[in-house]
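[1] Give the three-dimensional model of this entry:
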Amino acid sequence: MDSGPTAPSTSGTRHPTLAQLREASHPDVSVHLQSCAQCQSMIAADVPSAPIPLDLPKGLVSESAFKWPADPIARGGMAAIYAAEDRRLGRTVILKAPREGDDLAPGLADMFQRRVTAEARILAKLQHPAIVTIHELGKSTVGWPFCVLERVEGVSLRDRLDELVELEKDGKPRTRERLELLSNLVSIAEALAYAHERNVVHRDCTPNNILLGKRGEATLIDWGIARDLDAPGMAEDALSVNNQDPSVSGRMVTISAGTPPYLPYAQTQGRQAEPSFDVYSFGITLYETVSGVTPFEWRVEDTEVGRAKQLVRFLEWAQSDEPAAPAMPKDLELSGIIARAIDRDGAKRFTSDELVRALKQYLTGDLVFSHRYSVTGRLARWARRNRALAVGVVSL
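    Alright, predicted model coming up:
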């Protein structure tokens, strides 16, 4: 009598098959699923009814057109990133290839390939100065796809914020330097608004994924978990902690649907992606940029138990109605902009267009449309914008 597939041993590195994970009826499979981040990610991304297409067209460039380095410059949960030379044009490009390896759960490598292909199709829809450009989609001789992306020169916002934290250890706040970063970040807000107009949601707008150039430009990168709301099969990811592949900086734990503490509660629950998710993530990024901390303090945890407890605390905080403390208590306008961007109720947040408008008004000295001013507040704002005239009036 056929008793069905045998459950894998959970003592080694062997993983259940996708069919076994879908059933998860065997006790050993259930136990394995609770503790294995890879299998959790695969279940979260498994969309049997409408999978992300992997129908690669013919005529794609092959990997032989590039001089690949021995090691990647970064590794993520789904892909490895290489700085390679394009042999045809003599330029340096970024190659993003899906993760491979015998340690991957069955079916996970195929899912990573589909994600890389989906990212290429999304980026092909987006041409914006603050969004990384895709040059082409490639296909290796053994069949796996890879993205050929522009190489963006600069440092991540994450590195810049860490640098400011180090400088502030002397007890002197770097408020001016922090506020100067807002000019860079307006272009990221504009990029999000542009993507939202085209029904694309980034879902991971964090300091790690924002690059700052030498001339004040900023670029939003890593669209690997972005959602094209017009494409079929874009089911949402359930919460799944990826303990094996922390983000490049090692400071955060990436989950399959985003990165805590930058994502709203609705996103952790695998709900339909919407632009308000990006507004929230960008708002938390703004909060950290100007204050040096995030509303929920996310610490590095070295143990499975510590990571699990912290995740539970984060979910409890994200679900609560407790408002975050003002990002800058002495600047009510800026604090108000950030507070509305990170409102727990997605319907009360700015749209991305409104967020761009509010930030530009704040930076140019105009009255911020969303802020309620007192008479003295309006006068103070006018005086700051018309400093020379205000001095003349006072001297009369």
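[2] Please make it C-alpha for all contacts and neighbour counts, starting now.
    Fine.
[3] and the host helix or strand of residue 267, what other elements does it pack with?
    Counting by DSSP states H and E, the secondary-structure element that holds residue 267 is helix 265-268. Helix 265-268 sits against helix 304-319, with contacts defined as 3 or more C-alpha pairs under 8 Å, 6 or more residues apart in numbering; DSSP states H and E.
[4] Of all the residues in the helix it packs on, which ones are buried?
    Within helix 304-319, the residues that qualify as buried by neighbour count (16 or more other C-alpha atoms under 10 Å) are 307, 310, 311, 314, 315, 317, 318.
[5] Show me which of those residues is closest to residue 127.
    Of all the buried residues of helix 304-319, the one sitting nearest residue 127 is residue 318; the distance, using C-alpha to C-alpha, is 33.2 Å.
[6] can you give me the strands for the stretch 1-150 of the chain?
    If you assign secondary structure with DSSP state E, counting those that start in this stretch, the strands in the stretch 1-150 of the chain sit at 66-67, 74-75, 79-86, 91-98, 134-139, 145-150.
[7] one more to put side by side:
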Amino acid sequence: MERAAKSACQTLFPHSKPMPEPASNTPQETSSEDARFEATLMFESTSVSVSRQEEDVALAAELMASGLLSEREVTAAVADWSIYGHVSLAQHLTSRELITSEQLETLSQRSKKRVDRARESIAGGSAMLTGKDSMLLATLERLDGSGRVAKLLGVTVAARPSDQEVRVMEGRYELIRKLGQGGLGRVWLARDVNLNRYVALKEISHMAGSSHVIQRFKNEAEITGRLDHPSIVPIYQLGEDLTTQRVFYTMRFLGRSTLQDAIVEYHERREDGDEDPMLLRQLLTAFVNVCHAIGYAHSRKVIHRDLKPENVVIDSFGQVIVIDWGLAKVVDETTVESLVDSVALTSTDQTSEGQVMGTPLYMAPEQAAGRLDELDYRTDIYGLGAILFAIVTGFAPHEKTQKESADSGVGARGMITAIASGETPSAFEVHAEADPALEAICGKAMSRRRYARYQEATQLADDVQRWMAGETVSAYQEGPWRRANRWMSLHSRLTQAMIGVAMVVLVALTTLAMTARQNQLALARANYADMSGDLRELELQFRGIAVELGKDVRFLASLPPIEGIMNAREGIDVEEEAVWRERLETIYAGMLRSNSDYVSISFESYGEKGEAIEVVRVQRNPADPTLVRTMPPSRLRSSEEDALISAVATLEPGDAKLTLENRDMSVVNARGVDRLTVATPVFSDVTGKFFGMTVIESDVSGRVSEVLAGLGEVKYQLYLADGRGKVWATDTPSGGVRLVNTVETVPDLPEEVAQLLEKPQYPFQLESEDEYIARRFYVDPAGHGLFIFGRLADE
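    Alright, predicted model coming up:
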């Protein structure tokens, strides 16, 4: 059973068309008199035995009646099998794993009984059959009276009337061959002798001749005859056979193609990748015609009660005809239909008689529940929705229920119960790519609540026509994107014009954007080039400052008063040390006044314990930088273990030491900014020993301000800092030059630059094109160096 279900999922769209209903069968017209009396059987009689063919037909009939496989699935299963071959149908189904061996055993037993009953019926009849082909023909007719199974298996049987059936109907109609057979009657192709035209003649079968059935048969003809509509089969005559007294009626002879055939062909093409939207529109156009025909019938107070694609014929010129009005009823609120008027359930895929009337695959819930008093126009609306469901998905609405009922073993009656109590089938569950609007129309037409359905067939037709025209439908609330798509399809020329304008605007905007981007990149490259040049200029400026300080401090160390002070301390010079100190203070004061960025100048001696002892010191007043003052001997200071003098003591004559470190002896800076200190050693000319050093303290912030001011307006972010990253000053497009008085580091410093800053005494130059430049250089290899960082501004 699981394999059958799996196969059903894999063969949803068979490759051969299903057999149309008996009333829609129309044979090809014959051109000779002999064709009306000769029975033909299209096999090669020498290739297989008669019993094998009988058993194949009987097995197929039992298989379809059981519901294990639908007609569609059986069609797909036999697409690569032939009844004329050496492999039986049972062997073929087993090899394909469509049914289990237990299921096949049960079906085989039933099919053998069916063959036995057919042969007994033939043997018990009064007709004398001669020849193998005649015997097979008679057997097949009893096994498959409607011809559906024979056509499904590829067996074409042209049945001629028997000796008892060769008759003239009221002297006007001659029977040619049988088109199909149902539960109540059979349909013949006949010739109207008077008008020399072909008609379809339907008569009561010899097995259904009760007065009740005859009355229903006459009602069918009368109801159909009163419906004068182009899409409803016309009735020509209602009469009685002169010899057998069987009631018959004649009607228009229709083509073989049904709406079911067109639906199968469309979905086969769609599954093969040939999805032509015109085929769907043709099916929907035919469906609209069916809706109008049923709407006309409703206006004449007639309901069909058995609407399905097989009951819609499409002739050779595309005209749509609704047939099989055998279950039709005139709606009369003054009469009550009894259970005797309905028909008994026999099969899930044929019109049935009993408490449940209609075809279960397309049946409304109230029909399945047997609530005869609730069957009205809206029952037909459900049937129309079921036909639309088949058009959209390729499957009958309750085909899934049929499969589940067969797999579970509850049979046809269980399927009827499920239809009566189940939910409304969803087209999306069968065909996920179904159009949402069409799915909504199907859902509304097949609503379980009759009041929720379309109340008229024309309303359903209008919604389908609106969908085909690209308009909104009443059953579906579409979203804005779908509404926009529909609007564009309706206004194609305006849409094309708007798209053209949009493309022009888009191209223009793209061009402008590209131009703006190119200009922006060009500007960024220009700013980057300016930034790179400015940073090189800054480095040169600071190196120049270091060189100038070195020259000044060496000049101060070579002054005669320095040598005079040393000689006086050695007792060599006749002049006292105070005289030389006063002379030196005068020179230092003049130097401070001529260099506004100098904070202090001092001459310091080197003590025995490594301490720095001030000999002369001239400095600016921290509160008033314009005031230069000489420190008296009582205010001179000394510093034990001074790092600067210890470092200078190791230098050669003429070398200079630059540092950014603050000393205990440094002048207190009111602004709290860093200073650059430079010192050079002083050696005694007499003894040649290291005596001390001359020191110049320079205000870094002042020099920085001067340098940055010389750059003018910058278009990038600039940061000046010591070699450890402590910022001295910034220069930005929006803020200009800003001196930093607190501990501040460069914000959002790139990780690779931050890693290099952590390595002391390591000069580097790192550039990221069109983004930043970072440089650290040293004017004193033993110092912390200077760090310059430039970044293109986002502002």
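[8] What's the biggest helix in structure 2, counting residues?
    In structure 2, assigned by DSSP state H, the helix with the most residues is helix 492-557.
[9] what's the matching range in structure 2 for stretch 333-346 of structure 1?
    The alignment of stretch 333-346 of structure 1 onto structure 2 (TM-score structural alignment) covers residues 437-450.
[10] what comes into contact with that stretch?
    Under the criterion C-alpha atoms under 8 Å, 6 or more residues apart in numbering, residues 364-365, 378-379, 381-386, 388-389, 392, 423-428, 452-454, 460, 463-464, 467, 473, 475-476, 478 lie in contact with stretch 437-450 of structure 2.
[11] Centre of the chain to it, how far?
    What separates the centre of stretch 437-450 of structure 2 from the centre of its chain is 26 Å, taken as C-alpha atoms, centre = their mean, to the nearest Å.
[12] repeat for stretch 318-325 of structure 1
    Averaged C-alpha coordinates place stretch 318-325 of structure 1 at 21 Å from its chain's average position (C-alpha atoms, centre = their mean).
[13] Please apply the same query to stretch 224-235 of structure 1.
    Taking the mean C-alpha point of stretch 224-235 of structure 1 and that of its whole chain, the gap between them comes to 15 Å (C-alpha atoms, centre = their mean).
[14] what's the first-to-last distance across it?
    Using C-alpha to C-alpha, to the nearest Å, the end-to-end distance of stretch 224-235 of structure 1 comes to 14 Å.
[15] Name the residues of that stretch that come out as buried.
    Across stretch 224-235 of structure 1, burial judged by 16+ other C-alpha under 10 Å covers 224, 225, 226, 227, 228, 229, 234, 235.
[16] Give the buried residues for the helix or strand following the longest helix of structure 2.
    As assigned by DSSP H and E, the chain's next helix or strand after helix 492-557 of structure 2 is helix 560-570. Judged by neighbour count (16+ other C-alpha under 10 Å), helix 560-570 of structure 2 contains these buried residues: 561, 562, 563, 564, 565, 566, 567, 568.
[17] before we move on, what about stretch 355-369 of structure 1?
    Applying 16+ other C-alpha under 10 Å to stretch 355-369 of structure 1 flags 355, 356, 357, 358, 359, 360, 362, 363, 366, 367, 368 as buried.
[18] Alright, I will stop here.
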